[in-house]
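Peer 1: Build me a model:
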Amino acid sequence: MNLYSDTLGRGEDVVWLHGWAMNGAVWRDVANALANDGCHHLVDLPGHGRSGSEAPLSLDMMVDALDAAFPLPVHVVGWSLGGAVAAAWALRSPDKLRSLTLVAASPCFMQRPDWRSAMPETTLAQFAASLGDDWRGTLKRFISLQAMGDESARAVARRLGEELFEHGEPSLSALAEGLAILRDTDLRERMPLLALPVLLQFGDRDTLTPLPAGTWLAQTLPQAELVVHHGAAHVPFVSHRDAFIAAQRRFFATL
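Peer 2: Predicted structure coming up:
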């Protein structure tokens, strides 16, 4: 499988992974600001943007594609669904990742009896059910949910809406399969095995991956640093761009 990616900057390789239904364009402003801090690969995940997929999406399939596309060790930044893919990649191939940044990403995106810091099962089920009837409207509602509570909610929603189809329209099957990944993924038992430097960037107003999920990760991962962006929801790299970039630059400088 050929993964599409835009590459900019120079230095050590950094792979950036977006969230559900989006594409690598969401990272462009951040990567431009960090162009002197690394060679940045803004990836379209399989089934998203300009990266096609002939097989059903799964966490393992996405990891396979990334592992093949980037044979040398890299730094990885993953947002939301991209964070789950990044964590799974680090668990599968610990020699491939030099560092890991999880942005509003959880080891378990759906609530379980022993895990409340996540989306209710009904929320994911409603999005999955509405895809067939009005997938465009479903994506707009999901964008609104990502921005909800943010002190810059309108600007965040507008920005994500502008970038949503920048690399083409997603396929309906990929959208449904991506939601299934969010529903089924639970990496909690394996997360303590991540023995590499990890930066956690979370917003304290995030309703999709609430801050307690980030706190749990900070307490569970052996080499984790948690940065909390106050007033941010699910997209701190847009709403709190300068603070996000500063935290990322500090983290890269320590490696």
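Peer 1: CA only for contacts and neighbour counts going forward, please
Peer 2: Will do.
Peer 1: where along the stretch 101-250 of the chain do the strands fall?
Peer 2: Using DSSP state E, counting those that start in this stretch, the strands of the stretch 101-250 of the chain run over residues 198-203, 224-229.
Peer 1: and those strands, which is most packed in?
Peer 2: strand 198-203 (a mean of 25; mean count of other C-alpha atoms under 10 Å).
Peer 1: which helices and strands sit right next to it?
Peer 2: Packing partners of strand 198-203 (3 or more C-alpha pairs under 8 Å, 6 or more residues apart in numbering; DSSP states H and E): strand 97-103, helix 211-220, strand 224-229, helix 236-239, helix 241-254.
Peer 1: Could I get the contacting residues of the nearest residue to residue 229 once chain neighbours are set aside?
Peer 2: Leaving aside its chain neighbours, residue 229 sits nearest to residue 203 (4.7 Å; criterion: C-alpha to C-alpha, 6 or more residues apart in numbering). Taking C-alpha atoms under 8 Å, 6 or more residues apart in numbering, we find residue 203 in contact with 104, 210-211, 228-236.
Peer 1: If we use 7 Å, what do you get?
Peer 2: Each residue near residue 203 by C-alpha atoms under 7 Å, 6 or more residues apart in numbering is listed here: 211, 228-234, 236.
Peer 1: Distance to residue 38 added to those residues, as CSV?
Peer 2: Output for those, formatted as CSV (distance: C-alpha to C-alpha, whole Å):
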residue, distance to residue 38
211, 28
228, 24
229, 23
230, 27
231, 28
232, 26
233, 27
234, 25
236, 21
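Peer 1: Closest to residue 37 out of these?
Peer 2: Distance to residue 37 across the contacts of residue 203 (C-alpha to C-alpha) is lowest for residue 236, with 19.7 Å.
Peer 1: Please name the residues that touch the closest one.
Peer 2: Counting by C-alpha under 7 Å, 6+ apart, residue 236 touches 202-203, 229, 244.
Peer 1: hmm, back to that, tell me the one of the contacts of residue 203 nearest residue 16?
Peer 2: Nearest to residue 16 among the contacts of residue 203, counting by C-alpha to C-alpha, is residue 236 at 14.8 Å.
Peer 1: ok, so what distance separates that closest one from residue 25?
Peer 2: Going from residue 236 to residue 25 by C-alpha to C-alpha, to the nearest Å gives 15 Å.
Peer 1: ok, now which ones touch the residue lying closest to residue 210 once chain neighbours are set aside?
Peer 2: Distances taken as C-alpha to C-alpha, 6+ apart put residue 117 closest to residue 210, at 5.5 Å, once the chain neighbours are dropped. Each residue near residue 117 by C-alpha under 7 Å, 6+ apart is listed here: 111, 209-210, 212-213.
Peer 1: one more to put side by side:
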Amino acid sequence: MSIHFDTVGHGESVVWLHGWAMNGTVWQQVANAMADDYCHHLVDLPGHGHSPALQPLTLDGMVAALAAAFPLPVHVVGWSLGGAVASTWALRHPAQVRSLTLVASSPCFAQRDDWPGAMPASTLAQFAANLGDDWRGTLKRFISLQTLGSPTARELSKTLLSDLLQHGKPDPAALREGLDILRDTDLRSDIGKLDLPMLLQYGDRDMLSPLAAAQWLAAQQPQARLVVHHGAAHVPFLSHLDDFVAAQRRFIATV
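Peer 2: As a prediction, the model looks like this:
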């Protein structure tokens, strides 16, 4: 299948993967800030924005679509759910991924007995139950969780709500199946197999992908560089744009 992506800038290619329910628009400010240095591909994942849905939506299906669209080695940045997609891409096709940046992501999004630093499974189940009756309200509440804890939560929520429908509304089935991916994904046993430069950009007030997940990732990956944005929640690339861009630029320049 084909996927939609917008391209900004020139230079080495960087592929940007968004989180659940969103689209490539969320990266526009970052891409504009780095357009003089790199060529940015702002992807709409399958079932989101302008990209057609997969039936069903799976991590492997999304990775297959990305691998076909970007066969040459690229730098890959994944936020939240996009981080799981990016990690799986690097695991399945290591020759295609030059470097991996995870932003407010987690190898395991739902709490387990041995993994308390994550979202309660009941929270994901409630979002899934509410999607059918009021998908707009459900997404609005999810966005509120993403910005909770940030001093600029109101402004960040407005930006994300504006970005949400820039490329059209998400596919209903993709939303449900995306929540299933968040619930079921557990990459903890695979992360140590990655052998590539890695950057971790996280906020210390993130309620969805707590800092403990980033610290765990850093401990598993000797090559990983951890950048903590103090005062940031789940969207450090918006709330701490300048610092985020500076860290990303420094990282890619050394790869």
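Peer 1: TM-score for these two?
Peer 2: With the length set by TM-score structural alignment, normalised by the length of structure 1, the two chains reach a TM-score of 0.99; 255 aligned residues with a C-alpha RMSD of 0.7 Å.
Peer 1: In the contacts of residue 236 of structure 1, find the pair that's most separated.
Peer 2: For the contacts of residue 236 of structure 1, the farthest-apart pair by C-alpha to C-alpha is 203 and 244; their separation is 10.3 Å.
Peer 1: thinking again about what came up before, quick check: ChimeraX command selecting the buried ones in the contacts of residue 117 of structure 1.
Peer 2: Remark: buried members of the contacts of residue 117 of structure 1, expressed as a ChimeraX selection using 16 or more other C-alpha atoms under 10 Å:
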select :209,210,212,213
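Peer 1: ok, which pair from the contacts of residue 117 of structure 1 is furthest apart?
Peer 2: Across the contacts of residue 117 of structure 1, no pair lies farther apart than 111 and 212, at 12.6 Å, counting by C-alpha to C-alpha.
Peer 1: Which residue in structure 2 aligns with residue 149 of structure 1?
Peer 2: The criterion is TM-score structural alignment: under it, residue 149 of structure 1 has residue 149 as its aligned partner in structure 2.
Peer 1: and its match, how far is that from residue 213 of structure 2?
Peer 2: Here residue 149 of structure 2 is placed at a distance of 17 Å from residue 213 of structure 2 (C-alpha to C-alpha).
Peer 1: likewise residue 68 of structure 2?
Peer 2: For residue 68 of structure 2 relative to residue 213 of structure 2 (C-alpha to C-alpha), the value is 30 Å.
Peer 1: Over to residue 11 of structure 2?
Peer 2: 32 Å.
Peer 1: Over to residue 196 of structure 2?
Peer 2: Distance from residue 196 of structure 2 to residue 213 of structure 2, by C-alpha to C-alpha: 19 Å.
Peer 1: and if you look at residue 54 of structure 2?
Peer 2: 29 Å.
Peer 1: One more: residue 166 of structure 2?
Peer 2: Distance of residue 166 of structure 2 to residue 213 of structure 2, given as C-alpha to C-alpha: 31 Å.
Peer 1: centre of the chain versus the helix or strand encompassing residue 77 of structure 2, how much separation?
Peer 2: Following DSSP states H and E, the helix or strand that holds residue 77 of structure 2 is strand 74-79. Relative to its chain's centre, strand 74-79 of structure 2 lies at 9 Å (C-alpha atoms, centre = their mean, to the nearest Å).
Peer 1: re earlier: between the contacts of residue 203 of structure 1, which is nearest residue 180 of structure 1?
Peer 2: Comparing the contacts of residue 203 of structure 1 against residue 180 of structure 1 with C-alpha to C-alpha places residue 234 closest, at 19.5 Å.
Peer 1: corresponding residue for the closest one in structure 2?
Peer 2: Using TM-score structural alignment, residue 234 of structure 1 pairs with residue 234 in structure 2.
Peer 1: isn't that match right next to residue 145, touching?
Peer 2: No: counting by C-alpha atoms under 7 Å, residue 145 is not a contact partner of residue 234 of structure 2; they are 8.2 Å apart.
Peer 1: Neighbour count: these two, which is higher?
Peer 2: residue 234 (28 against 17; other C-alpha atoms under 10 Å).
Peer 1: ok, and the closest non-adjacent residue to the residue nearest the centre of structure 1?
Peer 2: Central residue of structure 1 (C-alpha atoms, centre = their mean): residue 79, 1.8 Å from the mean position. Of all residues beyond its chain neighbours, the one nearest residue 79 of structure 1 is residue 103 (4.5 Å), with distances taken as C-alpha to C-alpha, 6+ apart.
Peer 1: so who does the one you found touch?
Peer 2: Applying C-alpha under 7 Å, 6+ apart, we find residue 103 of structure 1 in contact with 78-80, 83, 200-202.
Peer 1: wait, which of those is closest to residue 134 of structure 1?
Peer 2: Nearest to residue 134 of structure 1 among these is residue 80, at 22.9 Å by C-alpha to C-alpha.
Peer 1: What is the mean deviation of the strand holding residue 77 of structure 2 from its aligned residues in structure 1?
Peer 2: Mean deviation of strand 74-79 of structure 2 relative to structure 1 after superposition (mean C-alpha distance after the TM-score superposition for structure 1): 0.3 Å.
Peer 1: I'd like to know which elements that strand is packed against.
Peer 2: Packing contacts for strand 74-79 of structure 2, counted by 3 or more C-alpha pairs under 7 Å, 6 or more residues apart in numbering; DSSP states H and E, involve strand 12-17, helix 81-92, strand 97-103.
Peer 1: okay if I get those as TSV plus distance to residue 183 of structure 2?
Peer 2: Formatted as TSV, those follow (distance: least, C-alpha to C-alpha, whole Å):
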stretch	distance to residue 183 of structure 2
strand 12-17	19
helix 81-92	11
strand 97-103	18
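Peer 1: wait, which of those is closest to residue 40 of structure 2?
Peer 2: Residue 40 of structure 2 sits nearest to strand 12-17 of all those, at 4.9 Å, using C-alpha to C-alpha.
Peer 1: Leaving out sequence neighbours, find the closest residue to residue 224 of structure 1.
Peer 2: With C-alpha to C-alpha, 6+ apart as the criterion, residue 224 of structure 1 has its nearest non-adjacent residue at 4.6 Å, and that residue is residue 198.
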